[in-house]
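K.L.:
make a model of this:
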Amino acid sequence: MKVVVDLAKCTGHGICESIADDVFEVQDDGTLVIHDSERPESDRDRMRQAVTQCPAAALSLTE
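P.N.:
This is a model prediction of the structure:
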């Protein structure tokens, strides 16, 4: 599973970072960096939570 960000939609709220600060990092300029976008199956629930709670609908999961 891979978590993907649409940078055109991302507004840098940081909710994803509060859910998984080891995966998501909002930079000082508001851009989002994803560390190790390929995630293990054990992270599925946490990544789904980040995707569904993103207010800009900028995150998605792919298989």
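K.L.:
C-alpha only now, for contacts and for neighbours.
P.N.:
Fine.
K.L.:
my read: residue 26 touches residue 5, true?
P.N.:
No - in this structure, residue 26 is not within contact of residue 5 by CA atoms under 8 Å, at 11.8 Å.
K.L.:
overlap in contacts of these two?
P.N.:
When contacts are counted by CA atoms under 8 Å, 6 or more residues apart in numbering, residue 26 and residue 5 are jointly contacted by residue 32.
K.L.:
and for comparison, fold this next one:
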Amino acid sequence: MFDSLSGPTRFLVTRLALVAVGAAVGLGLYALGTGVALAMLLAFATLVIGEAYLFAVGDGV
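P.N.:
This next block holds a predicted model:
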């Protein structure tokens, strides 16, 4: 199904999935009792790593 999407739609869905994963990581770490700053830092790092991966495989702009 993902392959049937147009280029801009695939781009949007991929970025929204990255944001959802970053938010889930941040909320999960916060729920485990880590500090807010650490949870935000690791959630942001998840987004950066995801964007770097997409750029490396050719889906990044």
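K.L.:
overlay the chains and give the TM-score.
P.N.:
The TM-score (TM-score structural alignment, normalised by the length of the second structure) is 0.29; 35 aligned residues with a CA RMSD of 4.1 Å.
K.L.:
what about the most centrally placed residue in the second structure, which helix or strand?
P.N.:
The residue lying closest to the centre of the second structure (CA atoms, centre = their mean) is residue 18, at 2.2 Å. Element membership for residue 18 of the second structure (DSSP states H and E) is helix 7-31.
K.L.:
off-centre distance for that helix?
P.N.:
In this view, helix 7-31 of the second structure has its centroid 4 Å away from the chain centroid, taken as CA atoms, centre = their mean, to the nearest Å.
K.L.:
elements contacting that helix?
P.N.:
For helix 7-31 of the second structure, the packing partners by 3 or more CA pairs under 8 Å, 6 or more residues apart in numbering; DSSP states H and E come out as helix 36-57.
K.L.:
next, the angle from the helix it packs on to helix 7-31.
P.N.:
Interaxial angle, helix 36-57 of the second structure versus helix 7-31 (axes from the mean of the first three to the mean of the last three CA atoms, to 10 degrees): 150 degrees.
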